[in-house]
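> What follows is a predicted protein model with its sequence.
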Amino acid sequence: MSVQVDDFPATRGNLPNHCNNVSSHDNGQSSAGGASPSDEGAFRGQVPVSRAMIWRNSRKDWNQPMARNINITVIGAGSATFSLGLVKDLCLTENLKGSHVTFVDIDAQRLGNITGLAERYSRELGADLRFTQTTDRQAALTGADFIINTADVKGHHHARRVRELTESLGYYYYTPSALGHFYNFRLMLDIARDIERICPDAWLIQSGNPVFDGTTLMNRHTNAKIIGLCHGHYGYLEMANVLGLDPSRITWEAPGVNHAIWLTTFMYDGEDAYPILDKWIEEHGPTYWDTHVATRTHDIQMSRGVIDMYRMHGLMPIGDTPRLVGWWYHTALATQKHWFGQPWGGPDTEIARPVHVSVLSERLAQVDAAIKDPSVQVTSVFGQTRTREQQVPIIDALANGVAGCFQVNMPNTGGIVAGIEHDVVVESQAWIDRGGVHPMRPARPLPASVMREEVMPKVSEMERGLEAFLTGDRRLLLLDILAERKTTSYDQAKTLLETVLAMPGHEEVAAHYR
């Protein structure tokens, strides 16, 4: 069901630069003069959204900022890197004073560590927040206003074991996605159904992968209010850094589906900035590709491979998108080093992933050390600067009216991204305030080549995986492996499927897919 355009509230104040193609409002009047929020053009490119995407509020002063105490539940809180950043953002957000945060995880030790650290961090800052912990997810949902799900049921070490198995069968760095998502699909659906039953007015902010597949699944099969988040869109900041541009003067849009977003709008001081990129490629690109040594495994935004994708389609792929585009970039370690640079060849190689996991392990060790030493000032260890993550600002917008523009994953109701079915979740910008989530149609549609070659194949893969999960049809898992370009024969695919299903710990998966 869709809402009428006059259900959308006015916005207040100035929009961030990356949203300045939308009219700002003050007291219901357009800054251009005369247009009210009920007018067709109150938001440029505004489209209706599903009723599930609107948080109904009996008050009419949607955008009068006001602080209130809220209950936030964090599922998968044992993830140290994410939870630490979340704690910092919560403690440094004045409007959330007096709020209650419940951490949920199945790992009691990690859960206790992050809760203890959060309490100390909050005390040092004088933040009026209360933290509790539990392993009982349903109890944690009682009274919740917001739920952040960052849980990964099996984790990095399980994924490594699957990759080692696929490598033994002739695959280079490959995990069957449809098969691998089973546990997270089940958890996501269980959480969304629990929310329907226990706290139906709460917002679920899905922050763990697979965001695209999982948010589509939950939106189709529950009435929970769901926002999916990823941080890949910040790839535009990496571009700005290399190009020497001031990010505050950049206007950008990067629509698509999660892990397949493309920079359709890239402007600097109101002018097309793609010529700046073209000049850099011509004058500095070859030297950069030959000399740049990444200090992070995910530092690939200006790599030779990404620029090759840009030349192919006429738009820059952003964030995680290059990791999933073009099988020919990902055939071997030497190939990946050529396309994505030294020393790791991007994040998806046998030498990069251990580095990434070790960084996470070091963060856990840092938490353990801090929690064991009460003399340590945790604010000095972990800093007092907000992260770039969107979870807390979105909560502040929905709960307190501190409105803003955000890159979110939401149902394509009304055709936010042209050419994709309305019940598929897309990633694009939305204006968020106490009235809800208001999608904004991108100024420029994705070109045919990007839709045909990159976006729609990802949609098809998602649909196959969801159908396999919902029906338990093992044939769809086989088709998923056969569709992988690293597969060389039917027998290889069939052997891989049966071998992965027979892995210790996969008994439930094998029983589900018949």
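Received, thanks.

> hey, let's count contacts and neighbours off CA atoms from now on
Noted.

> in what helix or strand does I261 lie?
strand 260-262 (DSSP states H and E).

> Kindly apply the preceding question to V101 instead.
strand 100-104.

> any idea how far that strand is from the chain center?
Distance of strand 100-104 from its chain centroid, counting by Cα atoms, centre = their mean, to the nearest Å, is 21 Å.

> Stretch 187-198 now?
19 Å.

> same check, this time on stretch 205-213
That offset, for stretch 205-213, works out to 6 Å (Cα atoms, centre = their mean).

> Run through who's touching that stretch.
The contact list for stretch 205-213 (Cα atoms under 8 Å, 6 or more residues apart in numbering) reads 146-152, 181, 184, 215, 226-230, 257-259, 391, 409, 425-426, 462, 466.

> about what we covered before: past the strand holding V101, which element shows up next along the chain?
helix 108-125.

> Included below, for side-by-side comparison, is a second structure:
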Amino acid sequence: MTTTKIAFIGAGSVVFTQGLLADLFAFDELRGVHIALHDIDAERLATAEGAARHIADHLGAAPTVTAHADRRAALEGADFVINIVQVGMREATRTDFEIPARYGVRQTIGDTLGVGGVFRALRTFPLLKSLAEDIAEVCSDAWLLNYTNPMAMNVQYLTQATGLTRVVGLCHSVYWTMRDLSELVGVPYEEVNYLAAGVNHQAWVLRFEHEGRSLYPRLDALIEQDPQLRRRVRVDMYRRLGHYPTETSEHSSEYVPWYLGHAEEVERLRLPIGAYLDIVDDNVAQYEKTRDALASGTPLPVAGTMEYAPQVVHSVVTGTPRTIYGNVPNRGLIENLPAGGTVEVPCLVDASGVQPTAVGALPPQCAALNRNYLSMNDLVVRAAIEDDPRRIRQALMADPATAAALPVERIWELCDEMVRAHADLLQPGLRAELGS
């Protein structure tokens, strides 16, 4: 019997890698897997390797752990590839915020849509293309489990530009939204029956029930009683659209034109402009703390994270059926969203792999927002596939928050400045400046 091999691409995202490893080793059947770590940063790779060995020892697991500066060596013979790369790291993220801010564009997270999401995608696509080529050559049967944002754009690019078919994007937003909603209404999560569908970071809770009865009336009563709840973007969206969105208010504010462009709404809904920059700094601090603790021989405790990737690995390896939420191409899964765009739906996972579930049509008001999101994504993916820099500008013209903040001439000027700033990370054909 061959040993299951799991390759971590971008393993230097040590805190996230640690959580995934703790989840993997919690399964008895996965305690002897081969963990192949890859990162282009030697120090981070060494830290990831040390953390992996510590977690295995702490949990009584006996995996094979290898570290590779060469990506193909890590991928050779892999059964699963977990992609957690962030191209450009903290410096590129700061650029994604600082330049748009000078134009008056407010962002909170900047990793999905908007200026930040578009340029994060464009600097990630070249990596995804070369990664897919390596997978096709050295582990063609592997499942690629993508965590890298912008999730929907990256999965669409992978499935349309590279030819890979065993691709699923994984995000914890549906799971944690339902945990939080269950706690809010006072019902144990394990007793809640729910269904969500839509797009990543903008899916909708279509069913929220306990013992056959909807929990939405209980949520409505809580919102009515608590003015502070009404000062959250996604509560505001829920009250107007009728279905609760599955991502935080900070995220949700960026995918619509109604909030970030208005100072009074930023104040009313307590939106933390530039919040992701603090998160990035905190991630770096956590990495450095982990690195130093390992070096001093006093490694930090690591808890499991309930992430989907370890569950996928376990289900495929053991045949244990379970349902997760995955990001996959829309091939008849949501009938009133564009075909080929990346949608987030329930997926059955077992020995046959990841099998998405068709959910029919979304409520029309929810589908209207998702269609705009997917149309913008499609333009970004086309920019890369067609090597057409005009598509970048057209994508941001279609982006709700950017279009609400700027006239079209300024959008093109902003794109030129962003292209200059990120030029060394973009494919050559997209580095052109077009003027306004």
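Perfect, I can see it now. Values in this document were obtained by computation on a predicted structure and should not be read as measured data.

> picking that back up, how about the strand holding V101 of structure 1, which residues of structure 2 does it hit?
Matched against structure 2 by TM-score structural alignment, strand 100-104 of structure 1 falls on residues 34-38.

> now stretch 25-33 of structure 1
Per TM-score structural alignment, stretch 25-33 of structure 1 has no counterpart in structure 2.

> Report the contact partners of the residue positioned nearest the centre of structure 1.
Centroid-nearest residue in structure 1: C230, 1.5 Å away (criterion: Cα atoms, centre = their mean). Neighbouring residues of C230 of structure 1 by Cα under 8 Å, 6+ apart: 207, 211, 258, 408.

> so which of the residues you listed would you say is closest to E454 of structure 1?
N258 (11.8 Å; Cα to Cα).

> separation between the closest one and G232 of structure 1?
From N258 of structure 1 across to G232 of structure 1, the span is 8 Å (Cα to Cα, to the nearest Å).

> again, but for F146 of structure 1
23 Å.

> Over to K494 of structure 1?
K494 of structure 1 is 34 Å from G232 of structure 1, by Cα to Cα.

> In structure 1, what residue corresponds to A11 of structure 2?
Checking TM-score structural alignment: A11 of structure 2 goes with A77.

> The nearest residue to Q286 of structure 2 once chain neighbours are set aside: what's it in contact with?
Leaving out its chain neighbours, the residue that sits closest to Q286 of structure 2 by Cα to Cα, 6 or more residues apart in numbering is V15, at 7.1 Å. Counting by Cα under 8 Å, 6+ apart, V15 of structure 2 makes contact with 283, 286-287, 290.

> Can you give me the end-to-end span of stretch 264-272 of structure 1?
The first-to-last residue distance of stretch 264-272 of structure 1 comes to 11 Å (Cα to Cα).

> Repeat that for stretch 325-341 of structure 2.
End-to-end distance (Cα to Cα), stretch 325-341 of structure 2: 16 Å.

> Which of the residues in it are classified as buried?
Neighbour counts over stretch 325-341 of structure 2 (16 or more other Cα atoms under 10 Å) mark 325-334, 336-338, 340-341 as buried.

> Kindly report the same for stretch 121-138 of structure 1.
For stretch 121-138 of structure 1, by 16+ other Cα under 10 Å, it's 121-122, 127, 129-135, 137.

> Please apply the same query to stretch 274-282 of structure 2.
For stretch 274-282 of structure 2, by 16+ other Cα under 10 Å, it's 274, 276-277, 280.

> repeat for stretch 489-503 of structure 1
Here stretch 489-503 of structure 1 shows 492-494, 496-497, 500-501 as buried, counting by 16+ other Cα under 10 Å.

> in structure 2, which helix has the most residues?
helix 114-138 (DSSP state H).

> Please name every helix or strand in contact with that helix.
helix 71-75, helix 89-102, helix 151-161, helix 364-385, helix 390-398, helix 400-405, helix 408-422 (3 or more Cα pairs under 8 Å, 6 or more residues apart in numbering; DSSP states H and E).

> Turn those helices into TSV, including distance to C139 of structure 2.
Formatted as TSV, these follow (distance: least, Cα to Cα, whole Å):
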stretch	distance to C139 of structure 2
helix 71-75	7
helix 89-102	27
helix 151-161	16
helix 364-385	24
helix 390-398	33
helix 400-405	39
helix 408-422	31
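
> any idea which of those helices is most buried?
helix 151-161 (a mean of 24; mean count of other Cα atoms under 10 Å).

> on that earlier part again, for the match of A11 of structure 2, list the residues it contacts.
By Cα under 8 Å, 6+ apart, the neighbours of A77 of structure 1 are 83, 103-105, 111, 114, 150-151.

> Most neighbours among these, please name it.
Neighbour tally across the contacts of A77 of structure 1 (other Cα atoms under 10 Å): the maximum, 28 neighbours, falls on V104.
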